[in-house]
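Engineer: sequence first, predicted model second:
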Amino acid sequence: MLPPLRAASVAWYVTGRFYTTADKATQDLGYFLHLQGITGDLFDGAPGEQTAHFTFRSAPFKARPVTNGDLSLGLDATGDFTLYLKRKPGASFDKPDSFSDGEPIATFRRVSVVMGATLSASQHAKQSELLSLNVFTAALIWSQEFEFRGARYDLKQLLPYGITQWGDASPTPLAAPAGFAQSFAFVGSAIALGK
């Protein structure tokens, strides 16, 4: 087994989408661009959701809105997200369930309220969003050993204390699949927590 990642070292890079229902329940899902400590290509072909071996999906959550001038803040309750190994890649943003149909390898729990902020600008009395970002810390609450490209791994060995992730989301809405009212793309960067 590999030693734990050093505190504050890069743990992963992800990209994905936020999906929001008509009643304002949100979930995020996506795939890993980089997962520190895992040897070998994380994709089966050119990088993208359809070729990704490692995906994730959160449980739905609702944010409490707070406004301060041109900042719109969202406070998300604590919640869980699970990482999956897809031995046969094939996820699609048009089919959110395809991100959680792999082998579950770990579950993280956000250990505090997530704060998201959206900066807006008024131009000729028309409001437009310029930037949306968030940050959260999550503890590893469950994991299991798995094999990938001939090596064995367990995220409790690599990330025993969890991660802190910063994310940036696009303000441009994307086509939402059936069952959802809105969808936005995002990217996230996480570092390993120390003891």
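Structural biologist: In hand now; what should we look at?
Engineer: C-alpha only now, for contacts and for neighbours.
Structural biologist: Will do.
Engineer: do a quick rundown of the strands in the chain.
Structural biologist: 10-20, 26-35, 54-58, 63-68, 71-76, 80-85, 103-110, 114-123, 126-143, 146-148, 151-153, 163-169, 182-192 (DSSP state E).
Engineer: for residue 46, find the nearest of the ones you listed.
Structural biologist: Comparing those by their distance to residue 46 (Cα to Cα), the top pick is strand 26-35, with 11.3 Å.
Engineer: and that closest one, what other elements does it pack with?
Structural biologist: Counting contacts by 3 or more Cα pairs under 8 Å, 6 or more residues apart in numbering; DSSP states H and E, strand 26-35 is packed against strand 10-20, strand 54-58.
Engineer: can you list contacts of it?
Structural biologist: By Cα atoms under 8 Å, 6 or more residues apart in numbering, the list of residues contacting strand 26-35 from outside reads 11-20, 42, 47, 49, 52-62, 96, 99.
Engineer: figure out how far it is from the centre of its chain.
Structural biologist: Relative to its chain's centre, strand 26-35 lies at 4 Å (Cα atoms, centre = their mean, to the nearest Å).
Engineer: for it, which positions count as buried?
Structural biologist: Of the residues in strand 26-35, 26, 27, 28, 29, 30, 31, 32, 33, 34, 35 count as buried by neighbour count, 16 or more other Cα atoms under 10 Å.
Engineer: take the one below as the second:
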Amino acid sequence: MKRLPTILAAVSAAALVLTGQLPDGARLPAWSVAGHAVGRALVTPGGSIETFGYFTQIDGYPESVLFLGAPSEQNARFTFRSDRARIFSLANNGVFLLRLIPLAEESTVYRVYFDTSPDQDFNRPQTFSDSPVIATFAVRGGSLTVVPGALSTYTAVMDLTSSHPVVFGGVSVDARLLVDAIRVSLTGPALAEPREGNIASIPFAGAVYAVRK
């Protein structure tokens, strides 16, 4: 059973790279696709946002390491969750650029988790962040572009700030040996205003790219 919640709400999307079965000391080529992720963005009536989700593919990792059984949110071993951020909107003739401003720290932080016995549920955000943290990324620059009635696109560069190596199924995972930073590109439906005091949940999917400082 998963531990009880501590619900947050903050967007930046999602995504994170850790990759696997490369030779010791090898690094991903700059701008190569490091992985893919899906998840949810939660928007509160007060105008804050957070993201959480899981990795559907990570370069170098077999599916048997990524999932416990069939690929799904419930079976994903690698998950992530962001800090909460405040939304600041800039309008441009019907298109909106949303700046995401950290609420507490100097920058919004994404944490990557590894769960040997996963049991996540998108209706319970806390289940994506109740396992050991294996890496943290700080958002250096990120924004969300919204075309009302069409789509939302989130892009950001995130610096790796910590890595806690783990070994599972014969695969060693240490983000610091593989990337300095990542670029995240996520797409989903147009961001919606929360209704009647409820939290709006917006699905997203996208890719993570390796970046060199």
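Structural biologist: Perfect, thanks for sending it. Everything quoted here is computed from the prediction, not taken from an experiment.
Engineer: rewinding a little: single out the most deeply packed of the strands of structure 1.
Structural biologist: Highest mean neighbour count among the strands of structure 1 (mean count of other Cα atoms under 10 Å): strand 54-58, with a mean of 25.
Engineer: which part of structure 2 lines up with it?
Structural biologist: Under TM-score structural alignment, strand 54-58 of structure 1 corresponds to residues 78-82 of structure 2.
Engineer: chain center to the matching stretch, what's the gap?
Structural biologist: Stretch 78-82 of structure 2 sits 5 Å away from the centroid of its parent chain (Cα atoms, centre = their mean).
Engineer: mean deviation, that stretch versus structure 1?
Structural biologist: Superposed on structure 1, stretch 78-82 of structure 2 shows a mean distance to its aligned partners of 0.2 Å (mean Cα distance after the TM-score superposition for structure 1).
Engineer: can you redo the strands of structure 1 as TSV with distance to residue 4 of structure 1?
Structural biologist: Shown next, in TSV, are the strands of structure 1 (distance: least, Cα to Cα, whole Å):
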stretch	distance to residue 4 of structure 1
strand 10-20	10
strand 26-35	13
strand 54-58	19
strand 63-68	33
strand 71-76	29
strand 80-85	18
strand 103-110	15
strand 114-123	25
strand 126-143	13
strand 146-148	16
strand 151-153	11
strand 163-169	12
strand 182-192	9
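Engineer: relative to residue 92 of structure 1, which of the ones you listed is closest?
Structural biologist: strand 26-35 (9.2 Å).
Engineer: and the residue with the largest distance to the centre of structure 2, how far from residue 43 of structure 2?
Structural biologist: Farthest-out residue of structure 2 from its mean C-alpha position, per Cα atoms, centre = their mean: residue 93, at 29.6 Å. Computed as Cα to Cα, to the nearest Å, the residue 93 of structure 2 to residue 43 of structure 2 distance reads 23 Å.
Engineer: pull the number of nearby residues for the alignment partner in structure 1 of residue 211 of structure 2.
Structural biologist: The alignment partner of residue 211 of structure 2 in structure 1, by TM-score structural alignment, is residue 193. The local packing of residue 193 of structure 1 (other Cα atoms under 10 Å) involves 22 other residues.
Engineer: if I pick residue 193 of structure 1, what's in contact with it?
Structural biologist: Counting by Cα under 8 Å, 6+ apart, residue 193 of structure 1 has contacts 7, 8, 159, 161, 162, 163, 164.
Engineer: could you redo the last one with a cut-off of 6 Å?
Structural biologist: 7, 161, 162, 163 (Cα atoms under 6 Å, 6 or more residues apart in numbering).
Engineer: list the members of those that persist in structure 2.
Structural biologist: Contacts from the contacts of residue 193 of structure 1 that recur in structure 2, judged by both residues aligned by TM-score structural alignment, their matches' Cα atoms under 6 Å, are 7, 162, 163.
Engineer: how far away is the alignment partner in structure 2 of the second one from residue 30 of structure 2?
Structural biologist: Same thing as residue 162 of structure 1. Superposed on structure 2 with TM-score structural alignment, residue 162 of structure 1 falls opposite residue 181. Distance of residue 181 of structure 2 to residue 30 of structure 2, given as Cα to Cα: 10 Å.
Engineer: and the two? Which one has more around it.
Structural biologist: Neighbour count, other Cα under 10 Å: between residue 181 of structure 2 and residue 30, residue 181 has more, with 25 against 16.
Engineer: I'd assumed residue 161 was in contact with the more buried one.
Structural biologist: No: applying Cα atoms under 6 Å, one finds residue 181 of structure 2 not in contact with residue 161, separated by 8.8 Å.
Engineer: identify the contacts common to the two.
Structural biologist: Here residue 181 of structure 2 and residue 161 share no contacting residue, scored by Cα under 6 Å, 6+ apart.
Engineer: contact partners for the match of residue 162 of structure 1?
Structural biologist: Taking Cα under 6 Å, 6+ apart, one finds 158, 159, 160, 211 in contact with residue 181 of structure 2.
Engineer: now the residues you listed as CSV including distance to residue 172 of structure 2?
Structural biologist: Compiled in CSV, those are given as follows (distance: Cα to Cα, whole Å):
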residue, distance to residue 172 of structure 2
158, 22
159, 21
160, 17
211, 21
